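Colleague: Predicted model and sequence below, questions to follow.
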Amino acid sequence: MTDSTSPTREVRGSHRAAGLLTLLEAIAVLGFAAFYVYEMVTGATEDLTRAATSGALILVFGVALLALARGWSHAADWPRTPTVLWNALLLPVAWSLHESGRTPVALAVALVAIASIGAAVSAPGRRDGLGDPQTGSDNADHADNADTDGGGHAGPGRVS
């Protein structure tokens, strides 16, 4: 399966894993936003302004996570950093949940965060041999590669 805007990019297993985990997180976050709406509609909240503000903020994060999941499904490079950052921020949340006696939830949050970070970091990018979607080159001849591999042999894309 390839991205319609960059025919040389292929969706790999790590892209799928990162996308599915990010989608799972988006669904969970959007569920919390729906919970705030439920609280406002039923009158279960004492502070309507706070519930509305929290619900709107959570909704923004849910939509952003959906955008990340979509980016992963198209083998884009841009979701990597926000995915790692989001999940790194979830690790202290997991610790806080553990400290408050919600260990099963904390373990679930931590496992999903660690798995998402692993999938995002292991997803190949343009410099990992997938090719540049703009030029079709495989970036093997860029100046940031060493001329040799340290043993006197020509590195990738080099002629000795």
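Modeller: On my side now, so go ahead. Numbers count the residues shown, from 1 in each chain.

Colleague: use CA for all of it now, contacts and neighbours both
Modeller: Will do.

Colleague: what packs against the longest helix along the chain?
Modeller: Across the chain, the longest stretch assigned as helix under DSSP state H is helix 13-42. If contacts are counted by 3 or more CA pairs under 8 Å, 6 or more residues apart in numbering; DSSP states H and E, helix 13-42 sits against helix 48-73, helix 103-122.

Colleague: mind putting those helices in CSV, distance to A33 and mean neighbour count included?
Modeller: Shown next, in CSV, are the helices and strands packed on helix 13-42 (distance: least, CA to CA, whole Å; neighbours: other CA atoms under 10 Å):
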stretch, distance to A33, mean neighbour count
helix 48-73, 5, 18
helix 103-122, 17, 18
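
Colleague: and here's the other structure:
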Amino acid sequence: MRIRDNNKLVILSHYPMEEWDGLYRGSYHLFGHVHNKDQHLLKLDNRFNVCTDVIGFTPRILDELIEIRESDKLNFDLYKKIVEGLEGKLSKEILEKIAYTSIPNEGKYDDHIVIRVHLSDDVDMDEMGCILISIRKSAEALGYSNAKRIMVDFLNA
């Protein structure tokens, strides 16, 4: 379905599409279906997951989605840099126990960033402590002065 929102072409679909009408001319694609808030593979600049549980059960206009995305990019870029910095700070044995990392809720919380660390079942408390300290050091090395605003959420993979 094609609509206009504030004079911008918007393509609506239940499912996400890799390409849509006007993609290379600045149109936008809004979709639902994908309930996974951690699904960053679905992010493209002009594509938005508007599944109700992903956007907080609140209707949004396109300009609101664009504004939210811009603030999310700052958090997502910081998250990527912090996680990339872990490789030089953790042993190979501990790194192998991290199944993957993600940022829930598009990385958007009022005043902090959440890094979700999915771990294998055999991680002990000392290893979790090493991961936590390494995340903090990565943030500080990036000049993120208030590393206390980074919340780490450990889960079993």
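Modeller: Nice, thanks for sending it over. None of these values were measured; they are calculated from a predicted model.

Colleague: Could you tell me the TM-score of the two chains?
Modeller: Remark: TM-score between the superposed chains equals 0.30 [TM-score structural alignment, normalised by the length of the second structure]; 79 aligned residues with a CA RMSD of 5.0 Å.

Colleague: Could you tell me which residues within the longest helix of the first structure count as buried?
Modeller: The neighbour-count check on helix 13-42 of the first structure (16 or more other CA atoms under 10 Å) flags 14-27, 29-30, 32-34, 36-37, 39-40 as buried.

Colleague: what's around D126 of the second structure, how many residues?
Modeller: 9 (other CA atoms under 10 Å).

Colleague: quick one: contacts for it?
Modeller: Residues counted as contacts of D126 of the second structure (CA atoms under 8 Å, 6 or more residues apart in numbering): none.

Colleague: Name the SS class of it, please.
Modeller: Per DSSP: H, G, I helix; E, B strand; the rest coil, the secondary structure class of D126 of the second structure is helix.

Colleague: helices or strands up against the helix or strand where L74 of the second structure lies?
Modeller: Under the criterion of DSSP states H and E, L74 of the second structure resides in helix 62-86. Contacts defined by 3+ CA pairs under 8 Å, 6+ apart place helix 62-86 of the second structure against strand 113-119, helix 125-141.

Colleague: Now do it and strand 113-119, the angle between them.
Modeller: 50 degrees (axes from the mean of the first three to the mean of the last three CA atoms, to 10 degrees).

Colleague: following helix 62-86 of the second structure, which helix or strand shows up next?
Modeller: Next element after helix 62-86 of the second structure (DSSP H and E): helix 92-95.

Colleague: Now that following helix: buried residues?
Modeller: Neighbour-count burial for helix 92-95 of the second structure [16+ other CA under 10 Å]: I94, L95.

Colleague: Check stretch 88-101 of the first structure too.
Modeller: A88, L90, L91, A94, W95, L97, H98.

Colleague: Which of those sits closest to L57 of the first structure?
Modeller: Of all the buried residues of stretch 88-101 of the first structure, L90 has the smallest distance to L57 of the first structure: 16.1 Å, by CA to CA.

Colleague: Can you verify my assumption that that closest one contacts A108?
Modeller: No. The pair L90 of the first structure / A108 is not scored as a contact, 10.8 Å apart, by CA atoms under 8 Å.

Colleague: my guess is E25 of the first structure contacts V63, does it?
Modeller: No. Counting by CA under 8 Å, E25 of the first structure does not reach V63; the two are 10.7 Å apart.

Colleague: returning to that earlier point: what is the nearest of the buried residues of stretch 88-101 of the first structure to S54 of the first structure?
Modeller: For the buried residues of stretch 88-101 of the first structure, the nearest to S54 of the first structure is L90 (17.4 Å; CA to CA).

Colleague: OK, contacts around the closest one?
Modeller: Listed by CA under 8 Å, 6+ apart, the contact partners of L90 of the first structure are V109, A110, A113.

Colleague: Try it again at 7 Å.
Modeller: Contact analysis of L90 of the first structure by CA atoms under 7 Å, 6 or more residues apart in numbering lists A113.

Colleague: and the gap between it and A52 of the first structure?
Modeller: 23 Å (CA to CA, to the nearest Å).

Colleague: Also A88 of the first structure?
Modeller: For A88 of the first structure relative to A52 of the first structure (CA to CA), the value is 26 Å.

Colleague: do the same with V109 of the first structure
Modeller: Distance from V109 of the first structure to A52 of the first structure, counting by CA to CA: 25 Å.
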